[in-house]
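Participant: quick one: sequence plus predicted model below, questions after.
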Amino acid sequence: MQLPAEAVSATALIEVVRLTAPPRRSPSGPFTGDPVALWAGAEARTALSLAASLPDGVRHRCGFHPGWAMRAYEDHLAFALFEAQFCFRCHEVRLHGPAVPPRLTHQLFAPESPAGRALLALFRATASAPAP
């Protein structure tokens, strides 16, 4: 998977979002979902590294119902650099945000790969953690 390189190097914090409804965007707000964790330092670098190492995948049909998203922020937290929404059923990830070039907005990944399984395990581990 390709991530916006400059935004990745500027990322200081990742907000993990559990998406429980199809993604919608309000006129001025983030995509739907509940923040369930904040990752900084080594946790953020690990998550970004896993996402970047996701191999290309093959599309499966599900209609894109992502369950998890990562919002990447700089240290000033004014706005998200990018958001990556992961659908582990149809193997698609959609990237949104000011740092995302159009060619990276829709990508396919292999969720059964070691990186895919590890990233999903990180997401699932947040499910029982207290909200930030």
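Facilitator: All right, it came through fine.

Participant: from here on, contacts and neighbour counts on C-alpha atoms
Facilitator: OK.

Participant: the residue lying closest to Arg61 once chain neighbours are set aside is in what secondary structure piece?
Facilitator: Closest residue to Arg61 apart from its sequence neighbours, by Cα to Cα, 6 or more residues apart in numbering: Cys90 at 5.4 Å. Using DSSP states H and E, Cys90 sits in no helix or strand.

Participant: got another one to weigh against that:
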Amino acid sequence: MQIPADAMAATSLIEVVRISALPVGQGTPYPGTAVAHWAGDEAVDALTLIGSLPGSAQHRCGFSPGWSIRAYDDSLGLPLFEAAFCFRCHEVRMHGTAVPPSLTTQFFDADTPPGQALLALFRAATA
């Protein structure tokens, strides 16, 4: 999966969100509960893992994401990006000030070790 390089370098905090519904409009945050905040090495490790997700063919499920991350820089203003992950259809939808149009929809192989490791990180965040 591709993460905008500038955003990856600028990220100092990641907010993990357990998504409860689809957003009310394109480019608006996914509603849900923030279940964890990762900073420092945790944030770097998470972004490295996400960046290592192998691509996948598109699957159809209607896009029902369960998790998202919001990446913030040191100012903690608007997120650099939000990425919502659907582990059923293997789709990631990204939006934010640092996301070019070519990266807004991507597909990842959720059944690979990196995909399963990311899902395990998300699940551990709720424990």
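Facilitator: Noted; the coordinates are in hand. Remember, predicted model here, so these are calculated numbers, not experimental data.

Participant: number of residues surrounding the residue nearest to Arg61 of the first structure?
Facilitator: 21 (other Cα atoms under 10 Å).

Participant: for the residue of the second structure most remote from its centre, give its distance to Gly27 of the second structure.
Facilitator: In the second structure, the residue that sits farthest from the middle, by Cα atoms, centre = their mean, is Ser75; the gap is 19.7 Å. To Gly27 of the second structure, Ser75 of the second structure is 20 Å away according to Cα to Cα, to the nearest Å.

Participant: and if you look at Pro100 of the second structure?
Facilitator: For Pro100 of the second structure, the distance to Gly27 of the second structure - Cα to Cα - is 12 Å.

Participant: wait, a strand at Glu82 of the second structure?
Facilitator: Yes. Judged by DSSP: H, G, I helix; E, B strand; the rest coil, Glu82 of the second structure forms part of a strand.

Participant: surely Leu47 of the second structure touches Met8?
Facilitator: Yes. Using Cα atoms under 8 Å, Leu47 of the second structure makes contact with Met8 at a distance of 7.1 Å.

Participant: can you give me the strands for the first structure?
Facilitator: 13-18, 34-40, 68-73, 80-87, 92-96, 106-108 (DSSP state E).

Participant: ok, and the closest non-adjacent residue to the spatially most central residue of the second structure?
Facilitator: The second structure has Ala83 as the residue nearest its centroid, 3.2 Å off, counting by Cα atoms, centre = their mean. Counting by Cα to Cα, 6+ apart, Ala83 of the second structure lies nearest to Met94, which is 4.3 Å off, once chain neighbours are set aside.

Participant: ok, His106 of the first structure next?
Facilitator: Nearest to His106 of the first structure is Arg94, by Cα to Cα, 6+ apart, at 4.7 Å.

Participant: to which residue of the second structure is that neighbour aligned?
Facilitator: Taking TM-score structural alignment as the criterion, the aligned counterpart of Arg94 of the first structure in the second structure is Arg93.

Participant: and for the helix ranked longest in the second structure, what are the contacting residues?
Facilitator: Ranked by residue count under DSSP state H, the longest helix found in the second structure is helix 113-125. Here helix 113-125 of the second structure makes contact (Cα atoms under 8 Å, 6 or more residues apart in numbering) with 16, 35-36, 46, 49-50, 52-54, 67, 108-110.

Participant: got these as TSV, with neighbour count and distance to Ala117 of the second structure columns?
Facilitator: Below are the contacts of helix 113-125 of the second structure laid out as TSV (neighbours: other Cα atoms under 10 Å; distance: Cα to Cα, whole Å):
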residue	neighbour count	distance to Ala117 of the second structure
Val16	24	15
Val35	15	17
Ala36	16	16
Ala46	18	10
Leu49	15	8
Ile50	18	10
Ser52	15	11
Leu53	21	10
Pro54	17	13
Trp67	23	14
Phe108	25	13
Asp109	21	12
Ala110	23	9
